[in-house]
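Student: here's a sequence, model it:
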Amino acid sequence: MVEAQEKKPDPATVIGGMVFAVLLLDAEGCIAETNHAAEMLLGKSEKRLLGQSLAEVVELIDERVIDHLAQPDASLVARDIRLFVDGQEHRVNLTISPLTAYPGWRVVTLSDSGRDDAAREQEGEAASLGAPAILAHEIRNPLAAIRGAAQLVARKLEPAERHLARMITDEVDRIARLIDRMQQLGRSTPEKLGPTNLHEAIRSAIATVRAAGNEGIEIVEEFDPSLPPVLANRDALEQVLINLLSNACDALRNSDTPEPQVSVRTRFVSGFAFSAVHFGRTVKLPIEITVTDNGPGIDEALRDHVFEPFITSKKSGQGLGLALVRKLVRDMQGRIAHERDTRLGLTHFRVHLAVANREKSA
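Tutor: Next up, the predicted model:
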């Protein structure tokens, strides 16, 4: 027993077990060794990666990274940079570490930029939403009194003046709906999770959005029928999809896009090891749902803040829809990201969920 405890895993085993990608580059800048996470990120086996330069398998955008890779002895720590793997954009944290004992050789690591900050971000979000949720609860009673008083006053007004009382009740109802959404954001107890048929939830959401009246906008399904059940809450997942589809339709309806189209695509992600940290353990998120529209996209100044409360580009928007979507996705142990493909003129919202374990899901 003592001998077993004293025996340490060798470096190759340690590197192989890491959840972020590790690549060893030789003096020529070619890949000499990888771990499993790197194979998942790049969508290729180590055998196919060996001997290729990093630029051959990853399209780098950040000039700092490109410049440092051209300098064999340069080290770098870069956060939240953009890169493309097989044409798909990812946000990652990157490090370059030269091996001084082996001139020109370097170790490159790549990790999903959302993983490191997830816990801290959620704590900050909970604190920022807790106070509005408490305030919303306190506003409810006065609102009900105002609405009741307006209804009583309406009975005593001349018919020509009753529209003023109706305006009061309509505004009270609007504020009440806003409060409902604020309370949803501040709720700390997530809904129960279990195996969920992904495509049934998507089709139900599409039917709801179509019934709301979005004539002239084509909604296309691109499903992988082989996908297993996901770990989710059916109602919450439908709400997420309804919000994303409705936002896409709103963007197209308010634009002059010649052939407005929204597509919903599902697939198993093999090219990138998406994961999140939940209760101290890594949760793999291989199931991807992408809602795409060919509208003008979100204002560039708002793109990095689309999931924050009270951020909106809509004239009559409240800025709570996408904040609620992010909370619901996180409650399902998933992740959501926004991307704008300027080359093709497409806006993508990607939701990543875990595969349901029928025995342990709860």
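
Student: from now on I want contacts and neighbour counts done on CA atoms only, so please keep to that.
Tutor: OK.

Student: how much space between Leu49 and Ile289?
Tutor: 28 Å (CA to CA, to the nearest Å).

Student: again but with Ala276, I slipped
Tutor: Taking CA to CA, one finds Ala276 at 16 Å from Ile289.

Student: likewise for Arg210?
Tutor: 19 Å.

Student: neighbour count for those two, which is higher?
Tutor: Ile289 (24 against 17; other CA atoms under 10 Å).

Student: how about residues contacting the helix or strand where that one lies?
Tutor: Using DSSP states H and E, Ile289 sits in strand 287-293. With contact meaning CA atoms under 8 Å, 6 or more residues apart in numbering, strand 287-293 is reached by 227, 230, 244-245, 248-249, 252, 260-269, 346-355.

Student: also this sequence, please, to line up against the first:
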Amino acid sequence: MSQPDLSFLLKAEQPSAAAPEPEQPTPAVTAEPPEGSVSALIAELRAYQAELESQNKVLRYSQTVAESASERFETLFASVPLALMVVDEYDMVVQANSMAHRSFQPTERDRPLTALMPFVSDTDAPRVQEAFAQARAQGHSEVTEVVFTIAPNIRITGDLHIARIEGHQGDGPVQLQFLCAVIDQGPLLAERHALQQSAQALQQRNEQLHASEKRLEAVINSALDAIICVDQNGLITVFNPTAAALFQCSAQDALGSPLERFLPAAAQALAFAQLTTQAMLGEMTACTASAKELAVEVGVSFERHAEGETTTVFARDLTGRKKAEAHRSELEAQLRESHKMQAVGTMAGGIAHDFNNILGAILGNVELAKADCAPGSPVLESLLEIDKAGRRARDLVRQILTFSRNEPPQRTAVSLAEVVHDTERLLRVTLPPAIELHMQLQPGLPPVLADATQVEQAVLNLCTNAVHAIQGQGSERGSILVEAALVHPDQRLSERLGLAPGDYVALTVHDSGPGMDTATLERIFEPFFTTKPVGQGTGLGLAVVHGVMRTHEGGIDVQSVPGQGSRFTLYFPCLL
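Tutor: Down below sits the predicted model:
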């Protein structure tokens, strides 16, 4: 900066030498200012001038910066992608950017953007007014999800952010203005709504998955088969109640155990996981927690997932099936035996009728021949032997007819105790002295519906067989026990003997003979089957007993062990 020219001050102090001095009276002597004080004043003035120029420079820079900031604010205000507006304290819109005009006044026919509150819905108006009051007091505020009505069919939902602006005009009062920014939440609300729907759908899927898991758990827990799930390490992860009952082990104890603990052979089937998704392993031997073996039918299913592989083992207990099959085989054997005996009986009955007619002719002619013989004739002895053999043949025919008779007998109310006592008198007459006969009859036995003659015949046949068994073992001494008691057969015995439910009088004949083996027990009721030497037995005694019990709707049970004697029990239904 050039220095200011202050030479006029020096010229004023020193007048020109060429000018003539006027003649004046001599003034009084006055004091002149010293030359140093003027120079100091000039220097001070120059310093002040330099400071003023520096302040002017700072002022011009500040003004330039302010103008630049104002231009940037205007540019930002105009180009920011938000609806911005400046509102005074009377709700008049002082300034609004283009985004605000496009949002609040899409067309020229729409309401002009001169005030903000007319656009606010009646529902949100109290919240917006409260927000302005808060901004006036605290400097800023915001209110969310405000609905702005642009047109009858156009609405904007956005968040309103308010900031207080204080304006000064000279010495006048402070003017309050508010910078309002409207952030359109329409896309965000749509996204939020989509997220809510997605969350609801996810929640529904989770609930469905949870319900599916519950149903699966209920199915597994209520399944009649044992279900065991094994992880890729061969350890049990699921053990349903049926498995706990089958293997006699609680689920808490079984979880984490290896599969070999219960199914040693099934563990080898895990090698099939690489070949198929399921396999039927058939019948296997399983082990309970107490090391008891049982037969089971096993199937496996293999599943691959992100965590590895899971093997599901299905085990079905075959104990009941095997018992049912054994019982069925037993019933089938009884049915075949019954059919065979019925066929044999029918055949024997036909033969017996014809043979009985022949015997009648023989015995009749024997009687006529005996009448024609003189006493002491040697022919008479031969006729007596013929008569004896004929009568024995007639008794045999009667047994055959009794065995083969299919029509129901003439049954009446009979006391088994009386029938047994009558039979006892006949037995004691013919019983060898070395064989003891004991009777144990329960007092007060109810009557049964029976044919007394056939019951007596059955008891006689059983006791006769007992005597022959004792004598056949090589020992002359022995005992026969006849018992009678009221019983109620259990279900298994009833099914095995074909007895109807109810009470029965059980008549038992127990001997101390040698007993019978299994092969003999299977054939004792076959007609003409006997273990006696030739000529000593007909093989019809037990067949007749079997026929008697069949016609009386009862049953016969045999228990015999070699060396421990035999026990025959006849079940007669009680008379209701």
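
Student: the alignment partner in structure 1 of Ser377 of structure 2: how many residues sit nearby?
Tutor: In structure 1, the residue matched to Ser377 of structure 2 (TM-score structural alignment) is Pro159. Other residues near Pro159 of structure 1 come to 9 when the count uses other CA under 10 Å.

Student: likewise His278 of structure 1?
Tutor: Using other CA under 10 Å, His278 of structure 1 is surrounded by 13 other residues.

Student: excluding its backbone neighbours, what's nearest it?
Tutor: Using CA to CA, 6 or more residues apart in numbering and skipping residues adjacent in sequence, the residue nearest His278 of structure 1 is Gln333, 6.8 Å away.

Student: so the one you found, which state does it fall into?
Tutor: Using DSSP: H, G, I helix; E, B strand; the rest coil, the structure places Gln333 of structure 1 in coil.

Student: run a quick neighbour tally on the aligned residue in structure 2 for it.
Tutor: Here Gln333 of structure 1 is matched to Glu553 in structure 2, going by TM-score structural alignment. Glu553 of structure 2 has 16 neighbours, counted by other CA under 10 Å.

Student: and Thr310 of structure 2, by the same measure?
Tutor: 21.

Student: distance of it relative to Val300 of structure 2?
Tutor: Distance of Thr310 of structure 2 to Val300 of structure 2, given as CA to CA: 10 Å.

Student: do Val545 of structure 2 as well
Tutor: Distance of Val545 of structure 2 to Val300 of structure 2, computed by CA to CA: 54 Å.

Student: repeat for Arg411 of structure 2
Tutor: Separation of Arg411 of structure 2 from Val300 of structure 2 (CA to CA) stands at 61 Å.

Student: so between those two, which is more surrounded?
Tutor: Val300 (22 against 15).

Student: out of everything not next to it in sequence, what's closest to the more buried one?
Tutor: Nearest one to Val300 of structure 2, counting by CA to CA, 6+ apart, is Val313 at 4.5 Å.

Student: tell me the secondary structure for that neighbour?
Tutor: Each residue gets one of three states, and Val313 of structure 2 gets strand by three-state DSSP.

Student: quick check: it touching Cys229?
Tutor: Yes. The pair Val313 of structure 2 / Cys229 is scored as a contact, 6.2 Å apart, by CA atoms under 8 Å.

Student: more neighbours: which of those two?
Tutor: Applying other CA under 10 Å to Val313 of structure 2 and Cys229 shows that Val313 carries more neighbours, namely 26 against 21.

Student: show me what Asp170 of structure 1 aligns to in structure 2.
Tutor: Per TM-score structural alignment, Asp170 of structure 1 is aligned with Lys388.
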